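A.B. asks: missing the sequence, but the structure's below:
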């Protein structure tokens, strides 16, 4: 009983000691930068594609939207197949860059995505898991026993290539591999996925990963606020800080900002806490330049290193640069 009570106390202390945090949603550029110059694309039928990977890639690229705006224009693959037939070109899955230039110019695509898919593989292995049960009707004693189980590891890989039709070179080429692990024991109701089911699941994961590399995306993370005074605060100053944190927690950044500005004035601009928290508000609102300014004020007032401020100064510079690159990709 005492042990359980102490554990409960530790859990409460752990959660109550955590600093209040604010969720940040930041826009990041696509990993493959050059794809932003070739947004009119066609996706060929991948070689040996028994899992429909090319269909999944085409659907995800066609459906990708950023702030409710389509990012890519998809050129019908039927046009691609017709050109392959008419020009008597060999389609071995991974399109040759020289052929891509000729095909792309005819069908009006800026980039061609092609690929080769491996056959889904499955590896099964048996093992035992220990179970426990009552040894008598009153359960005063326990007995242990083993049950037979099966582990199934499924994997799938695909070679995918993106060719710039205008320049006739490869924008992106990589082998993407995904695997999954499932298990089934004789005393549970779980069912191991078939090769076909696993292949579909893994193909979808590969398509997601590939799409992620080619598209700008939002990244979400949390930033800690400063909750304690760094200099001597009056009772009113402490109340301003406390209430501002409450408004931030409620998403009322307008009210919190006003209170923090009052705190800046009340402390004669000598406290880095309100400046830092103002920076977090502006960062959460996407106003990176203002956030950088507030973080700069906090940094100048800081005497001994403060981890939150140091991280913020570095992070905001990175966010500004990433947003610049992202906007260049979007507007091309």
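C.D. replies: Arrived safely. As the structure is a prediction and not an experimental result, all values here were calculated from the model. Numbering: from 1, shown residues only.

A.B. asks: going forward, measure contacts between C-alpha atoms and count neighbours the same way
C.D. replies: Fine.

A.B. asks: how about the strands in this structure?
C.D. replies: Per DSSP state E, the chain carries strands over the ranges 21-28, 40-43, 65-66, 69-70, 73-74, 111-117, 121-134, 142-164, 169-185, 217-224.

A.B. asks: for the second one, packing partners?
C.D. replies: Judged by 3 or more CA pairs under 8 Å, 6 or more residues apart in numbering; DSSP states H and E, the packing partners of strand 40-43 are helix 53-63, strand 73-74, helix 77-86, strand 111-117.

A.B. asks: what's in contact with it?
C.D. replies: For strand 40-43, the external contacting residues (CA atoms under 8 Å, 6 or more residues apart in numbering) are 54, 57-58, 72-77, 80, 108-114.

A.B. asks: let's bring in a second model and compare:
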């Protein structure tokens, strides 16, 4: 079974540029130990007026690998249980309390945190404007308009706690900020404070999630179209048809034709080898892709940055693939 998500391939035709392939793949959790704790309860965060805890819980619900939920997120009656036990953040460091709460919740790990700061500061100033005093705007009048610069900052600490051992699997402080500027003659004004902090908290969740969870990544790969060897008319037709099938996302037929092209040139066509590697990578067949990228590198007349990048990338993908398999297959 292919544990790594099969990549989704789509072709973009960019005006005056080479075809590029958009590939979607899955990266393993950065913190390997986090993969051993798939039953998770997200506790209510301290000072959480922006629902950071709920956002993380929702994000964990959505994580899927091989079209199956990756986490079991426990939320039913969790707050009632915690209140009854008078369980507080400081108690997480106590193994006895952690084991007790873990048994009550049925969780292997707890995610908790605190909003350290959610601040907005406004600065007021004036900008010069000019208005015409006649039809031809020969005479002008200067005037001032009041403007506002609003700065927003959000700081949060997020931790993942091992319930049984009572120690910290992962913890980090996160900081996001942004600013908006408006003037009285702009119209519309500043965005609502809640909308801005909603966006900042979403950014923090996106930064936090890859540390404890598999996440999706997307990247583009260039397709080669112009060979460095002379083709026969038949080979030119094969190439044209192969690229056309690839454009229409008909991968099996494109793979068949590029294989035919490579064979017909006695394995001398780096273009066919490289494009076959792209197709294999898009299907999650990383070892085959690596062989084809290496073959393309040997066949080309001089070093090509695209091929070298592909060789480096596929080595990373193989490593990620193996690590993700290990994380998925860890017994709960």
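C.D. replies: Great, that's in hand. Fair warning: this is a prediction, and the values are worked out from it, not measured in the lab.

A.B. asks: any idea what the TM-score is?
C.D. replies: A TM-score of 0.83 describes the superposed chains when it is computed by TM-score structural alignment, normalised by the length of structure 1; 316 aligned residues with a CA RMSD of 2.9 Å.

A.B. asks: most packed of the helices and strands packed on strand 40-43 of structure 1?
C.D. replies: Highest mean neighbour count among those (mean count of other CA atoms under 10 Å): strand 111-117, with a mean of 25.

A.B. asks: in structure 2, what residues pair with it?
C.D. replies: Residues 109-115 of structure 2 are matched to strand 111-117 of structure 1 when aligned by TM-score structural alignment.

A.B. asks: how close does that stretch sit to structure 1?
C.D. replies: Compared with structure 1 after fitting, stretch 109-115 of structure 2 has a mean deviation of 1.2 Å; criterion: mean CA distance after the TM-score superposition for structure 1.

A.B. asks: what's that stretch in contact with?
C.D. replies: 37-48, 53, 89, 102, 154-163.

A.B. asks: report the buried members of those.
C.D. replies: Among the contacts of stretch 109-115 of structure 2, those classed as buried by 16 or more other CA atoms under 10 Å are 37-46, 48, 53, 102, 154-163.

A.B. asks: wait, what's in contact with residue 150 of structure 2?
C.D. replies: By CA under 8 Å, 6+ apart, residue 150 of structure 2 lies in contact with 120, 121, 122, 123, 179, 180, 181, 190.

A.B. asks: quick one: contacts for the fourth one?
C.D. replies: Neighbouring residues of residue 123 of structure 2 by CA under 8 Å, 6+ apart: 148, 149, 150.

A.B. asks: now the first one
C.D. replies: Neighbour list for residue 120 of structure 2: 150, 151, 152, 153, 193 [criterion: CA under 8 Å, 6+ apart].

A.B. asks: make a markdown table out of those residues and add distance to residue 264 of structure 2.
C.D. replies: What follows is the contacts of residue 120 of structure 2, written out as a markdown table (distance: CA to CA, whole Å):
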| residue | distance to residue 264 of structure 2 |
| --- | --- |
| 150 | 65 |
| 151 | 63 |
| 152 | 62 |
| 153 | 61 |
| 193 | 64 |
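
A.B. asks: now the buried members of the residues you listed.
C.D. replies: Of the contacts of residue 120 of structure 2, these count as buried by 16+ other CA under 10 Å: 150, 152, 153.

A.B. asks: residues near the spatially closest residue to residue 194 of structure 2 that is not a sequence neighbour, how many?
C.D. replies: In space, and not counting its chain neighbours, residue 194 of structure 2 is closest to residue 50: 7.8 Å by CA to CA, 6 or more residues apart in numbering. Counted by other CA atoms under 10 Å, the residues lying close to residue 50 of structure 2 total 17.
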